[in-house]
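Novice: Pasting a predicted model and its sequence here:
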Amino acid sequence: MIYENITTIKDFVILGFPGLHPTYYGPVSALLFFTYLVILAGNIFILVFVGFERCLYKPTYLIFCHLAMNDLLFGTVTLPKIISRYWWDNKIVSFSACFTQMYFVHSLGAINSLLLLIMALDRFIAICLPLKYPVLITNNTISVACGLSWIGTFVRMMAVVLHALTLPYCNSNIIVQCYCDHISITSLACGENVKYVKTVAVSLAMFSLLLPLSFIIFSYISIFVVVLRIPNVEGRYKTLSTCMPQLFISCLYYLPRCFVYLANATGFSFSLDFRIFLILLYSLLPCAVNPIIYCLKTKDIKDVLIKRLKNAKVGMKQVSK
């Protein structure tokens, strides 16, 4: 049932893709379910693999573990509901559940941005200030920095959600999105304070996005300047390869977001379905692809993986004999 022109909404309706024909509900839900399985398998593998390999107990891989946990939680917060929406036509979400989902969606997004900042700082000090790296970057300092990112963001986002809860909700209860987010929810609010609440939330979101991005850009520009000063090509390649996974991960997270924001700022419009698809893509693609980048582009993880696979093959051959 759709509630309109009332002051209290008990449930929201997750619309998903407005133009999607029911014929495609099954394939879409299957694709989303497969994406969720990939996110679960990849990120749990990273957490377990790094946890069991003592040679990977280093600051860089500790950051990877925090990113993997963030990606795992984000997929778990967003995907099950939209999967059930298309698999079983279960599109109703309670008022409190929708706000809870919004809280975690924005918290995890902001935490991801801060973790990428810490990752860029790790590479910046390692390449630009190598003599100070063992003193400044340790497992303890990274643990504290990542822990503060989680705790500080969760506390800050609680204020954003409580601010949104001060609004009366009396418009349509349809969430035109695949999950509950601040824009979708507050667009259904009424009253004179709606614009103010939205402005505050957008300002905080831009702060959470642009401040880390500014430092990340500065870090990698500084790294490239240092790399270009290395006299031999082999040295340049070896130094640059140590930060390529981090650069790939940062680009995967920021570039699609910046594209969408710039498109909005310049007045370039998308169809509603394509816009929702883009948001879903840049939200979930990094969660699924990051573990592959860790494994294929990080030398230590790749070497340990190859060693384990060779040992497993030798063991199987011995058993077969």
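Specialist: Right, received. Where do you want to start?

Novice: from here on, contacts and neighbour counts on C-alpha atoms
Specialist: Noted.

Novice: Just list the residues touching residue 164, thanks.
Specialist: Counting by Cα atoms under 8 Å, 6 or more residues apart in numbering, residue 164 touches 182, 186, 197.

Novice: Tell me who's in contact with the last one.
Specialist: Going by Cα under 8 Å, 6+ apart, residue 197 touches 163-164.

Novice: Can you tell me the element it falls in?
Specialist: Secondary structure from DSSP states H and E places residue 197 in helix 194-228.

Novice: got the buried residues for that helix?
Specialist: Under the neighbour-count criterion of 16 or more other Cα atoms under 10 Å, helix 194-228 has 194, 197-198, 201, 204, 208-209, 212-213, 215-216, 219-220, 223, 226-227 buried.

Novice: hmm, back to that, dump the contacts of residue 164 to CSV, plus distance to residue 93.
Specialist: Putting the contacts of residue 164 into CSV (distance: Cα to Cα, whole Å) gives the following:
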residue, distance to residue 93
182, 15
186, 16
197, 23
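
Novice: put this beside the first:
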Amino acid sequence: MTYINITTIKDFIITGFPGLPSEYYGPVSVLFLLIFLAIVVGNAFILVVIICERTLHKPTYWIFFHLALTDLTFGIVTLPKIIARYWWNDMKSSFGACFTQMYFVHSLGAINSSILMIMALDRFVAIWLPFRYPVLITNKTVCIACSLCCVVTFIRMLGLVLHALTLPYCNLNVITQCYCDHISITQLGCGENVTYVKYVALINSLFSLLGPLAVIIFSYFAIIIATLKMSHTQSHHRVMSTCAPQIFITCLYYVPRCFVYIAHNLGFSLDTNARIIITMTYSLIPCIVNPLIYCFKTKNIKDALIQRFKNRKVSIAFQIDHKHNMK
């Protein structure tokens, strides 16, 4: 059959979880709303704390800052539409809006991966080259590295989206996912170039995921080796308590994501609802968990918050005492 490069559809229909009974729409929309609020409040809190607390103006915390900014943006890009789908039964997404969402979903995912790589390199230099750390890892170098990752990724993903736009979209427009992504959209394309577009996207995905993952694995493997060589138990514990949360975040981000990509490209068939749940898990759970880990597992952030809280209490007590003496 011969296809001409003409797109006939104007809107995509985002189904979310197919087959979900309508009586569960309310609870699901509330669940997504709570997740959205958790992502926005948690990550905005981290951003404000790092900006306002001068003691946290250090390379490691600027990395946390960029990661929180990425997580916050991802939640804003993905969740409002799926909340509207279950709250108001608003399933339609315009052709342009869907491709725009796809662009930001994959861009932010790749940026997140790059920032995790920078985080691992930061710890690697701190452990293996402690005397060179203040020279190699500075606020300026970290901000340049994170900004460069963002710029390069946004340019690279623009090519991915434009390549998907070369496909004609003729009849099918139902996306069985909670947001528009490359796999869901391109499988609706028609014509003989669909396989080629998917192949290019796969190479891009492997580059975005496996390249940083290789650096991360090498960095943390080297850190573990260095830790085992340490003679002092206290130093050993301090290094592992610093790196363990970051390793946990990395595993939470990569393991389910790699599973879905490998399963899809090997032809392993996942139940649709199971695939969507796994996708939403690796997309959203890290965005929620990251601020909790930073607040409760990062000593300097905890100390800064406790000190600010104590200063606030002292200031309030002083004001009350001053008013009392004035009477």
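Specialist: Structure received. Note that the coordinates shown come from a computational prediction; the quantities given were computed from them, not determined experimentally.

Novice: Looking at the contacts of residue 164 of structure 1, which one is closest to residue 9 of structure 1?
Specialist: Distances from residue 9 of structure 1 to the contacts of residue 164 of structure 1, taken as Cα to Cα, are shortest for residue 186 (12.5 Å).

Novice: quick one: the closest one and residue 94 of structure 1, what's the gap?
Specialist: Note on residue 186 of structure 1: its distance to residue 94 of structure 1, by Cα to Cα, to the nearest Å, is 15 Å.

Novice: out of the two, which sits in the more crowded spot?
Specialist: Taking other Cα atoms under 10 Å, residue 186 of structure 1 and residue 94 do not tie; residue 186 has more neighbours (20 against 13).

Novice: Can you tell me how far that one is from residue 49 of structure 1?
Specialist: 41 Å.

Novice: can you count the residues close to the nearest residue to residue 228 of structure 1 once chain neighbours are set aside?
Specialist: Using Cα to Cα, 6 or more residues apart in numbering and skipping the chain neighbours, the partner closest in space to residue 228 of structure 1 is residue 236 (6.9 Å). Per other Cα under 10 Å, the neighbour tally for residue 236 of structure 1 reads 16.

Novice: any idea which helix or strand carries residue 236 of structure 1?
Specialist: Short version, using DSSP H and E: residue 236 of structure 1 is in helix 233-241.

Novice: Tell me which other helices or strands that helix touches.
Specialist: Packing contacts for helix 233-241 of structure 1, counted by 3 or more Cα pairs under 8 Å, 6 or more residues apart in numbering; DSSP states H and E, involve helix 194-228.

Novice: can you pull out the helices in structure 2?
Specialist: 25-52, 59-87, 95-128, 133-136, 139-165, 182-186, 194-229, 233-265, 272-297, 299-326 (DSSP state H).

Novice: What's the average distance for the helix holding residue 197 of structure 1 when superposed on structure 2?
Specialist: Following superposition, helix 194-228 of structure 1 is found to deviate from structure 2 by 0.4 Å on average (mean Cα distance after the TM-score superposition for structure 1).

Novice: can you tell me which residues contact residue 74 of structure 1?
Specialist: 104-105, 108, 287.

Novice: switch the cut-off to 10 Å
Specialist: Taking Cα atoms under 10 Å, 6 or more residues apart in numbering, we find residue 74 of structure 1 in contact with 39, 68, 101, 104-109, 112, 283-284, 287.
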